[in-house]
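my questions concern the predicted model and sequence given below.
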Amino acid sequence: MNDNKMTPVELRATWGLGTVFSLRMLGMFMVLPVLTTYGMALQGASEALIGLAIGIYGLAQAIFQIPFGLLSDRIGRKPLIVGGLLVFVLGSVIAACTTSIWGVILGRALQGSGAIAAAVMALLSDLTREQNRTKAMAFIGISFGITFAIAMVVGPIVTHALGLHALFWMIAILATLGIVITLLVVPSSAHHVLNRESGMVKASIREVLANPRLLRLNFGILCLHILLMSSFVALPGQFEQAGFPPEQHWKVYLVTMLIAFAAVIPFIIYAEVKRRMKRVFVGCVALILIAEIILWGAGNHFWTLVFGVQLFFLAFNLMEAILPSLISKESPPGYKGTAMGVYSTSQFIGVAIGGSLGGWIFGNVDAQSVFLLGAVLATVWLFVSFAMKEPPYVSSLRITLNDAQGSFEKVEQRLKAQPGVAAVFIVPEEKSAYVKIDSKVTNRLELEALVASA
């Protein structure tokens, strides 16, 4: 038997939770390319309020992300996921039924309040074995990128054909489908696995917030999503002024996203395999700065706008791939789950700031000033990224211990003496060893054999 092959339960859990996560994220992204243009027909709408409607989703997510993750340990993963999706459906229905911008703002706030990402990852951890968990979580990460690309194309098509209200109804239906999949497809977990590599630990939050290397990365994802949201507050109107009608915008997003997906693969390989992560990271920030400068100076020139969007998507997709990897590398052993929770919260704070601030500047000044602000922020980020050190090229493992293995101190000493082991953190009450390893030197099988012989 191949112990690294996923069991049917693990496959159901991975595909089911990946689908649930993707269906929900569609609700965030499908609105992004259309709300600035089609939302202006809503009663009381203004550019500033449109920006608020985009950003308030992120604010609600940032508020509830960590508390919901901790709450899932008490009430159970599935009840929290279903409850969060029900709140999301309610918000979508309110946005679909209203004719006022304030109704859409309320609906978007409720959509964001159903923060289920941490519970999804915790349930995935419960349902997968240690040796397959990384593959399962990588699938979730890939589904995030694919969802973003689909949403940027489908959102404008559906809205042009059926209207903005129909788009929100579609989002509500997709979230309802997510509830059905959670209840009928995703396996139930008989017990909760306290895994610090995928779950939040309240006592670890302070140390994560005090880690300067993690702080730089959290600042990075904050900046990235401020730039994404603020740029897409201004971009649809700029395309329209350039003579490109809103119903055609999906064509630009489709082509630029496909090119970006294909182009980033060599850079991801270069960053990971050749261990040149900092070089690629700094290059991405520089590319975003160039993209914002091009968009700032594009005016009503259509192809210049397209070129700026293409450069932005190249850098954005690459950043979305390497930033979580950097968080994993930089987090101390046993702190990865908490570090990812703080990272996700920083991401949604960026969504909130980018949408709200971008809308305010667009409404009170002009679109060019939104891109100018983006260029200033990207410049600050570039200077911060220069101070970044090359990350340790290590992977995180959790190894289960048992009482028969005797002294945990002896196990810790033997693990630390193993070539390729960078750090070890033993949690006796959890009977777990959290280890950071260089996968080119050692692997899980070797360490498990070492622990078994201790």
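Received, thanks.

okay, CA-based contacts and neighbour counts for the rest of this
Fine.

distance between the lengthiest helix in the chain and the chain's centre?
Longest helix of the chain, by residue count under DSSP state H: helix 130-162. Counting by CA atoms, centre = their mean, to the nearest Å, helix 130-162 is centred 10 Å from the centre of its parent chain.

second one coming, line it up with the first:
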Amino acid sequence: MLIPVFTVFAAHLQGATPALIGLALGSYGLSQGLLQMPFGMLSDRYGRKPLLTIGLLLFASGSLIGALSHSIYMMILARTLQGTGAIGSVLIALLADLTPDEQRTKAMAVIGMTIGLSFSLAMVISPAITHHYGLPGIFYLTTGLAFLGLFLLHGVIPTPKKERFHIDSEANPSLFKAVIHNKHLQRLNMGIFFQHFILTATFYAIPMILQEQLKQGHLTHQWHFYLPLMILAFIFMVPFILLAEKKRQMKPVFIGSVLVTSLTQFLLAFSNQYWLSLFALMFTYFLAFNILEASLPSLVSKQADANSKGTAMGIYSSSQFLGIFAGGALAGILYQWAGDKGIFLTNGLLALLWLFISFSMQPHAYLSTLIVNYPANLKRGEDELIQHLKKLPGIKEIMLAPEEKVLYCRLDKAIYQSGSIEKVLQEFS
């Protein structure tokens, strides 16, 4: 909620300099990036709800300190403490515990959509809140939301009957080396790092540019700028996502979006003085951003092996938060040295590097993951079951998880005949 407004209000804190403001903006990402996977692994040992409770209390503490901060150093502490509440991986694990195996993929998709909508809503609400209550208003709101989360956690959300490790949604330390050295996943991890570096750095500069527009009378409120921007970017994103997934044009759509990201950043360096050109460029940037934000996790889940999907997503998530940290910290230094032009030119060059890396992407494998329960007592062996399933049209990979009693199947929906796996399982049960 802070990125649309933070740099304007943080400038009034005691001891604030552009570099320290950038560090405060990005420090949340550093602690999030470092603690996401450890929190998830600790929840396997000590339970989901205890770790979620600790994380929410840490986030609430950081938010309260942020609301009471009068110096930039207290703000850096507050933002870092907020980030230590790194419960994203624990929430995913809890969702996996509470959701039937065959519905887990849909549940994860709903979570992803909710996060995207929350981001868009925050972009509009934050300027309206700070207009009336200043920066403390945002921090008091997030403190309240953290305590609301605690109430829902202990008063509404059920406790799982059994908590177990899920290979598709949790990180496995024994697979870190293999996943980190996977060249296809390396490209995607670098991509999400660049994506959120550019986003955070962009929103170091944009709030101050909009503040100038307000002073000149071109805008009355910042949210008047963000509301139509977010709505239009979301609407225009949909045809491109359909083209990428349904028409199987992922690589050209992806590369085109990275190219547009680079071009808009270069143009923002020289054409941000007028609100109309600023709106057009930010709309184009957010259109590309939304396409990439929807495509990147989909690509990770499809490139990762069935047994390493959770680990791949954990490393991907950490790369995203580290991009937020680097983007905020470096943007402050760049602004102090070369103003907003330095930020946008650096963003444009990084996007060009990302474009170069993306050209070496393999043609996208249009595979989906299907999770199917299998009976505890099989008439024939598990190896024989896997061999039978691999012969089915459209099946590309089968992985059996004995602890969970589920099959993780990667398949091509265009070829696979619905229900054929279940028929084979009936023969073996």
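All right, it came through fine. This is a predicted model, so every value here is computed, not measured.

that older thread, comparing the longest helix of the first structure with the second structure, how large is the average distance?
Superposing on the second structure and averaging over aligned pairs (mean CA distance after the TM-score superposition for the first structure), helix 130-162 of the first structure comes out at 1.0 Å.

other SSEs contacting that helix?
Contacts defined by 3 or more CA pairs under 8 Å, 6 or more residues apart in numbering; DSSP states H and E place helix 130-162 of the first structure against helix 8-29, helix 117-127, helix 164-184, helix 249-273, helix 302-330, strand 395-400.

nearest approach to residue 139 of the first structure belongs to which of those?
Nearest to residue 139 of the first structure, of all these, is helix 8-29, at 7.0 Å by CA to CA.

and the angle for that closest one with helix 130-162?
40 degrees (axes from the mean of the first three to the mean of the last three CA atoms, to 10 degrees).

any idea which helix or strand comes after helix 8-29 of the first structure?
As assigned by DSSP states H and E, the chain's next helix or strand after helix 8-29 of the first structure is helix 35-38.

same for that next one, what does it pack against?
Using 3+ CA pairs under 8 Å, 6+ apart, helix 35-38 of the first structure sits against helix 47-75, helix 212-241.

number of nearby residues for the residue mapped onto residue 303 of the first structure from the second structure?
Mapped onto the second structure by TM-score structural alignment, residue 303 of the first structure lines up with residue 276. Other residues lying near residue 276 of the second structure total 12 when counted by other CA atoms under 10 Å.

one more: residue 46 of the second structure?
By the criterion of other CA under 10 Å, residue 46 of the second structure has 10 neighbours.

and the equivalent of it over in the first structure, how far is that from residue 81 of the first structure?
Using TM-score structural alignment as the criterion, residue 46 of the second structure maps onto residue 75 of the first structure. Counting by CA to CA, to the nearest Å, the gap from residue 75 of the first structure to residue 81 of the first structure is 11 Å.

which stretch of the second structure lines up against stretch 141-159 of the first structure?
Aligning stretch 141-159 of the first structure against the second structure (TM-score structural alignment) gives residues 112-130.

can you give me the buried ones in the matching stretch?
In terms of neighbour count (16 or more other CA atoms under 10 Å), stretch 112-130 of the second structure has its buried residues at 116, 120-130.

format the residues you listed as CSV; extra columns: distance to residue 358 of the second structure.
Formatted as CSV, those follow (distance: CA to CA, whole Å):
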residue, distance to residue 358 of the second structure
116, 23
120, 26
121, 30
122, 30
123, 29
124, 32
125, 34
126, 34
127, 35
128, 38
129, 39
130, 39
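
contacts only, for the most centrally placed residue in the first structure.
With distances taken as CA atoms, centre = their mean, residue 344 lies nearest the centre of the first structure, 6.2 Å away. Neighbour list for residue 344 of the first structure: 62, 65 [criterion: CA atoms under 8 Å, 6 or more residues apart in numbering].

find the helix or strand that it is a member of.
Assigned by DSSP H and E, residue 344 of the first structure falls in helix 336-364.

what residues of that helix count as buried?
For helix 336-364 of the first structure, the neighbour count (16+ other CA under 10 Å) marks 336-363 as buried.

and stretch 411-426 of the first structure, by the same measure?
Buried-residue list, stretch 411-426 of the first structure, by 16+ other CA under 10 Å: 411-412, 415-416, 420-426.

same check on stretch 128-139 of the second structure?
Buried residues in stretch 128-139 of the second structure, counting neighbours by 16+ other CA under 10 Å, are found at 128-130, 134-139.

residue contacts, residue 209 of the first structure?
215, 342.

now which residue in the second structure aligns to it?
Mapped onto the second structure by TM-score structural alignment, residue 209 of the first structure lines up with residue 180.

how about residues contacting the match of stretch 141-159 of the first structure?
1-5, 136-138, 221-223, 226-227, 230.

repeat that for 10 Å
Residues outside stretch 112-130 of the second structure that contact it (CA atoms under 10 Å, 6 or more residues apart in numbering): 1-6, 9, 106-108, 110-111, 133-138, 141, 207, 221-231, 233-234, 290, 293-294, 297.

quick one: the closest residue to residue 310 of the first structure other than its chain neighbours from residue 235 of the first structure, how far?
With CA to CA, 6 or more residues apart in numbering as the criterion, residue 310 of the first structure has its nearest non-adjacent residue at 5.2 Å, and that residue is residue 256. Counting by CA to CA, the separation of residue 256 of the first structure from residue 235 of the first structure is 14 Å.

and what of residue 127 of the first structure?
Residue 127 of the first structure is 42 Å from residue 235 of the first structure, by CA to CA.

for residue 324 of the first structure, same thing?
Per CA to CA, residue 324 of the first structure is found 27 Å from residue 235 of the first structure.
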